[in-house]
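Novice: no letters, just coordinates:
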C-alpha cells in the first residue's frame, strides 16, 4: 500500500488583535490552490484541522475557537493606490467549509506587518524609523483599510507598551482606519438594509424584539440585552455553556440574515456562519472581566456582547467593533441609545475581556447617514514562521 507524502507550504502564524491565524502569500500556495475553489478550501481546512467532530482541531493549526480558526491570503496589489490585497477565510471547526463572506478586523492588524516583512510593500515606502502607512484592499468586502505600522531600524516593530484587553502581553500599537466601512448600496441606504435605524423584529417561536440591522465593518444584528433576558455583563461560559441559548441566538441570527437580504431562506444560514454577527447591548454596568479585572460603569459608555461562529466571543471581533462605532455615531440606533444617545464620534465599550475604544464620524448626505471612516487600535505579532505541512492528497 502506498501513501501520499506530505507537502510543505510557506506560512506564518500570526496574532492580530485578539485573533490568531495562518498567513500565506498567494504565490507560495500550490498552483491549484492559488485560485478560489474546492482545492483551496480543502487545503485550508486541512491546514487548520477541520472538520473535527471532536471540536479540538488537534491535527491542525486551529485553536478550537472562532478566534483561532482563521486563514489569510495576501498578494501584492495591482489596484491603484494600494499595497496589498487581503483575503480572509473563516474556517469552520466542525464542518467542511470555509466562509469567505466577510472580513476579520482583528487579523487586519497583522496584514500590514506581514506585507512589509514579506516584500509586498515597496521598499521606498518603508521609513527607517517611524510609521509605515500600508494601503490594504480587503477583497472579501471590496473596501480600503489603512494600517499604520511602527518601524524601528527598518524593521516592523512588534514589541511595545500598548495593552489590548483580551491579549495577555503588551505590544506595539497599530492604528487601523476602515474607510467607508458601510455597505455601498445603490440606493444609498444599504448601511441600514431595512431602511430603519430600529426595527420591530419578529422571530417565530422565539419572540419580538427591537433590533438595529447595520452593514458596517460586517453585517451585524444588535439587540437590547434586557429584551432577550441578559444584563450585558455576561462572560463566555454564561452563554456558551447553555446550548438552548446558543440555539436561540442562531435562530435569531438566521431570521435576521433573511431580513437583511443576505440569504433568502433561514436554511441557508448554516452555510453562512461568519455573517451576519449578532450582538446585544446594554447601558453601562460594573462587572468583573474574564481576567479578573474590574470594569466599572464609569469606565465605559455601554456594554456589548457579540457572538461569532455560534459562540460568544471572548473579547470583540474587530469588524463588529467597527459596526459598534458606526452605530454609536448615529443618533437613534440601539447602540447609540445604550451609550446615552446624542451625537458621538467615539465610544468605549465593555466586552467580556475588558474595554475597547472605537471612533467613527457620521454625517447625513441627501437624507442618508454616511460614515467615512472608523478607527481603532490593535497590535500584532509573528508567533512562528516557516512551513505548514499537509498530505498531498488532501486537496
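Specialist: Yes, it's here. This one's a predicted model, so the numbers in the text were calculated from it and none came from an experiment. Residues are numbered from 1 along each chain as shown.

Novice: from here on, contacts and neighbour counts on C-alpha atoms
Specialist: OK.

Novice: tell me the centre residue of the protein?
Specialist: Nearest residue to the geometric centre of the chain (Cα atoms, centre = their mean): residue 104, 3.3 Å.

Novice: pull the residues that contact the longest helix anywhere in the chain.
Specialist: If each helix of the chain is counted by residues according to DSSP state H, the longest one is helix 243-259. For helix 243-259, the external contacting residues (Cα atoms under 8 Å, 6 or more residues apart in numbering) are 194, 203, 206, 213, 221, 239-240, 263-267, 269, 275-278, 310-311.

Novice: what angle separates the helix or strand just after it from helix 243-259?
Specialist: Counting by DSSP states H and E, the next helix or strand C-terminal to helix 243-259 is strand 277-282. Strand 277-282 runs at 110 degrees relative to helix 243-259, counting by axes from the mean of the first three to the mean of the last three Cα atoms, to 10 degrees.

Novice: also this one, for the comparison:
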C-alpha cells in the first residue's frame, strides 16, 4: 500500500494575549483550502491534531485547551480602508469541527505584528522607530479592529516590560481598539437581542436565572455568581473538575443561545461551541490568583469568570473582555451592578490568573444602547516560524 507524503505549508506559531495559534497567509495555503469548506476545515484540524479522543493533541500543534486550539488566516484586505482580513478558526479538541462563528480577541493582538512581519503592510508606513497603526477587518463577524504595534529598528518590537496576567513573561504592549463591537448581524439585530438589560433565563431542569444577554465583542451570557452557588473567585479546578457543573453551564449556554436568537433549537449548540460564551460575575473581594498572587478587593471593580469551549478559561478571552467592558459601561446590567453600578468608561476585573483593565464608550441613542469602541492592551510574540507538515491526503 502506498501512502501520501507529507506536505509543507509556511506558517507561524504565535502567542497573542493569553492564547496561541498557528497563523497562515491565505496565499500560502494549498489551493483547495483557500476557500471555506470541508478541505479547509480538515486541513486545520490536521494541523492542530484534532479530533483527538485522548484530549492531548500529541500529533499536532494544538495545546488541548480552548486557548491553544486555534488557527488564523491572514490576507490583504478586501475591504476599503483596511490593511488585512483576519479569519479565525476555533478548532474543537475531541470532535471533527472548526467553529467560525466568532473572533478571538487575544489572537487579535498578533494580527498586526504578523501582517507587518509578512510584508502585508506598505514598507513606507513602517517607521524606523515608533508605532504602526494596522486596520484589521475581522472577517468572522464583519468588524474593524485597530492595532497599534510598536516598531524598533524597522521591525516589530516584541520584547518589553508590559505584564499581562495569564502570560508568564513580559513583552511589548499592543493597544487594541475594537470599533463598533456590538454584533448587530445576529440575534435581535441589537446589542441586547431581547431588548432588555436583564432577563429571566428559564433553563428547564436547572432553574431560572437573572441574565444579561449581550452581543458585544462576542455574544455573551452573563449570570450572577451567587445565583449559581459560586463566590466569583473560583479557579479552574473548582469548575473544570466537576462534570455536573460543566454540564449545567453547557445547558445554560444552549438555552441562552436560543433566547439570543443565535440558534433555533437547543441541540444546535453542539455545533456552535465558540459562541455564545457564558460568564458569571460577582462584586470585588480579596482572592488568590492561580499564580499564587494575592489580589485585593480594592484593586479591582468586580470578578468575572468565563467558560470557553466548555471549560473555565484560565484567564479571560479578549472578546469576552470587550463584552465585559461594554456591559459594565451600561447602568443596570448584571456586570455594571456587580461593579457597583453607575456610569463608567473602564473597569478592572479579577479573573483566575489576575486582573485586566478594559475600557468602553457606550451611549444611548434613540432608546438603543450603542458602543463606539472598546479598548484594551495585550502583547504578542512569535514562538516559531517556518512550515507545518501534514499528510498530503488528510484534507
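Specialist: Great, that's in hand. Quantities reported herein were computed from a predicted structural model and do not represent experimental measurements.

Novice: TM-score for the pair, please.
Specialist: A TM-score of 0.99 describes the superposed chains when it is computed by TM-score structural alignment, normalised by the length of the first structure; 395 aligned residues with a Cα RMSD of 1.0 Å.

Novice: now the longest helix of the first structure: buried residues?
Specialist: By neighbour count on 16 or more other Cα atoms under 10 Å, the buried set for helix 243-259 of the first structure is 246, 249-259.

Novice: ok, back up a step: tell me how far the residue nearest to the residue nearest to the centre of the first structure when sequence neighbours are not counted lies from residue 347 of the first structure.
Specialist: Distances taken as Cα to Cα, 6 or more residues apart in numbering place residue 319 nearest to residue 104 of the first structure, at 6.1 Å, with adjacent residues excluded. According to Cα to Cα, to the nearest Å, residue 319 of the first structure and residue 347 of the first structure sit 15 Å apart.

Novice: neighbour count winner among the two?
Specialist: residue 319 (24 against 21; other Cα atoms under 10 Å).

Novice: in this structure that one contacts residue 108, no?
Specialist: No: Residue 319 of the first structure lies out of contact with residue 108 (Cα atoms under 8 Å); the separation is 9.4 Å.

Novice: tell me the buried residues within the contacts of helix 243-259 of the first structure.
Specialist: 194, 203, 213, 221, 239-240, 263, 266, 269, 275-278, 310-311.

Novice: just give me the closest of those residues to residue 87 of the first structure.
Specialist: residue 275 (15.5 Å; Cα to Cα).

Novice: dump the residue contacts of the residue lying closest to residue 322 of the second structure once chain neighbours are set aside.
Specialist: In space, and not counting its chain neighbours, residue 322 of the second structure is closest to residue 217: 5.1 Å by Cα to Cα, 6+ apart. By Cα under 8 Å, 6+ apart, the contact set of residue 217 of the second structure is 103, 105, 178, 181-183, 319-323.

Novice: now secondary structure and distance to residue 395 of the second structure too, for those, in TSV please.
Specialist: Shown next, in TSV, are the contacts of residue 217 of the second structure (DSSP: H, G, I helix; E, B strand; the rest coil; distance: Cα to Cα, whole Å):
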residue	secondary structure	distance to residue 395 of the second structure
103	coil	24
105	helix	28
178	strand	34
181	coil	34
182	strand	35
183	coil	32
319	helix	30
320	helix	32
321	helix	35
322	helix	35
323	helix	35
